[in-house]
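1. any chance you could fold what I've pasted below:
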Amino acid sequence: MSRQENIELLDRYFTLMRDGEWEAVEDMYHDDIVIHMAGTTPASGRLVGKAAVTDKLIAEQVHGAMVPEEIRFAQRWKIMCADDERVVAIMEGGGPTRTGDLYYQTYCEIFRFQDGKLIEMHAFFDTALAERALFGNPLARPREPGSARMDY
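-> Model (predicted):
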């Protein structure tokens, strides 16, 4: 795909996310998507396949911890660089959690598209915030690295 096509796909992805169009966001995922999440949080590691991403990561771990009607991801984003293979962007957003905390996160993400679908993403984010707000762990005890390490 061309650099411009990749930029347009990512802008569409973030716009759908901003507008809360989660089914359309999920439709942009390739069936064989691989997402690499930084850190040692319960959401960290390598997720393979659309179901793992949509059911476990998004529905269970992120949206499941948040107040659904108040989720506001992609409130701000900037494409930092792009080529015919990848796009790198910074995105901000979040909202309140069911426990009363606030999960407003900044992500640095590297995207790769194939056949008009998102097939791979590397996400870097504030893991201490995720631990506290999403997983109820204020880091009073350290986590051990998970078995599904990020793949470089």
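2. drop to CA atoms for contacts and neighbour counts, all remaining ones
-> Will do.
3. number of residues surrounding Gln75?
-> Per other Cα atoms under 10 Å, the neighbour tally for Gln75 reads 14.
4. any idea how far the longest strand along the chain is from the middle of the chain?
-> For the chain, the strand with the greatest residue count under DSSP state E is strand 102-114. A distance of 5 Å separates the centroid of the chain from that of strand 102-114, by Cα atoms, centre = their mean, to the nearest Å.
5. so what touches it?
-> Strand 102-114 has contacts (Cα atoms under 8 Å, 6 or more residues apart in numbering) with 1, 6, 30, 66, 85-97, 118-126, 129-130, 133-134.
6. please apply the same query to stretch 28-39.
-> With contact meaning Cα under 8 Å, 6+ apart, stretch 28-39 is reached by 13, 43-50, 53, 114, 116-125, 127, 145, 150-151.
7. 7 Å instead?
-> Applying Cα atoms under 7 Å, 6 or more residues apart in numbering, the set of residues contacting stretch 28-39 from outside is 43-50, 117-124, 127, 150.
8. excluding chain neighbours, what is closest to Phe125?
-> Leaving aside its sequence neighbours, Phe125 sits nearest to Tyr107 (Cα to Cα, 6 or more residues apart in numbering; 4.8 Å).
9. one more to put side by side:
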Amino acid sequence: MMSISNSRMALIGWTVLAMTALWPHLATASGNADTVRNKQIVSDAFQRWAAGGTTFFTDLLAPEVVWTVEGSGPNAGTHRGRDALMERAVRPLAARLSESIKPVSTRIWADGDHVIVNWDGVARARDGVPYTNRYVWIMRMQDGKAIEVNAFLDLARFDDVLRRVSPQ
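-> As a prediction, the model looks like this:
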């Protein structure tokens, strides 16, 4: 038969064991709130964009964002600041499209301050040819804005539109 002190020791041992197992989850409780918040911010921005909104980049990106287009070729590289991204990547493509790109499918995952979005975009180039691309953006969020983005896309499709179509 176990004495009272042994029962208490067993209870303390089980408590320590349970706390050890639960500690990573308890320690990231605020991380879970950040995860939910960041995922919602990105999801809301994509929904507004899909509904015809035109302020996606200013809604979601911090002015000092560091945006890296992964891959190789003339349009791969890092843009430092939202204005640089707009000037060197977004506007050159938009000037060659007869309609804005619309996200037609989005899948979003989040963990703490990181949000990953896999999305398909469609538009029509000014020469009448459809522009479609699949994107994966890995964003690091801070204070409700993306401060770092690694963008993956089919750069051959992107580059083709820039080569084939004259800007407006």
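10. number of residues surrounding the residue nearest to Phe125 of the first structure?
-> Per other Cα under 10 Å, the neighbour tally for Tyr107 of the first structure reads 18.
11. please identify the residue in the second structure that aligns with it.
-> Residue mapping for Tyr107 of the first structure onto the second structure gives Tyr135, with TM-score structural alignment as the criterion.
12. name the helix or strand for Arg76 of the first structure, please.
-> Here Arg76 of the first structure sits within strand 72-82, counting by DSSP states H and E.
13. which SSE is immediately downstream of that strand?
-> Remark: after strand 72-82 of the first structure, the chain's next helix or strand is strand 86-96, criterion DSSP H and E.
14. in the first structure, which residue range corresponds to the longest helix anywhere in the second structure?
-> Taking DSSP state H as the criterion, the second structure has its longest helix at helix 4-27. Across the first structure, nothing matches helix 4-27 of the second structure (TM-score structural alignment).
15. centre of the chain versus that helix, how much separation?
-> Its chain's C-alpha centre and that of helix 4-27 of the second structure lie 39 Å apart, by Cα atoms, centre = their mean.
16. enumerate every residue touching Ser44 of the first structure.
-> Going by Cα under 7 Å, 6+ apart, Ser44 of the first structure touches 37-38.
17. my error: substitute Tyr13 of the first structure in the last question.
-> Contacts of Tyr13 of the first structure by Cα under 7 Å, 6+ apart are Val25.
18. map it across to the second structure for me.
-> Match for Tyr13 of the first structure (TM-score structural alignment): Ala45.
19. that's a strand at its match, yeah?
-> No: read with DSSP: H, G, I helix; E, B strand; the rest coil, Ala45 of the second structure is helix and lies in no strand.
20. so how far is Leu26 of the second structure from it?
-> The spacing between Ala45 of the second structure and Leu26 of the second structure, counted by Cα to Cα, to the nearest Å, is 30 Å.
21. same check on Leu85 of the second structure?
-> The spacing between Leu85 of the second structure and Leu26 of the second structure, counted by Cα to Cα, is 38 Å.
22. how many other residues sit next to Tyr81 of the second structure?
-> For the record, residue 81 of the second structure is Gly, not Tyr. Neighbourhood size, Gly81 of the second structure [other Cα under 10 Å]: 17.
23. oh sorry, the question was meant for Val122 of the second structure
-> Applying other Cα under 10 Å, I find that Val122 of the second structure has 17 neighbouring residues.
24. how about it, what does it touch?
-> By Cα under 7 Å, 6+ apart, the contact list for Val122 of the second structure reads 101-103, 131-133.
25. try 6 Å
-> 101-102, 131-132 (Cα atoms under 6 Å, 6 or more residues apart in numbering).
26. what's it aligned with over in the first structure?
-> Here Val122 of the second structure is matched to Gly94 in the first structure, going by TM-score structural alignment.
27. tell me how far the nearest residue to its match once chain neighbours are set aside lies from Leu47 of the first structure.
-> Once flanking residues are discounted, Gly94 of the first structure sits nearest to Tyr104: 4.3 Å by Cα to Cα, 6+ apart. Using Cα to Cα, we find Tyr104 of the first structure at a distance of 22 Å from Leu47 of the first structure.
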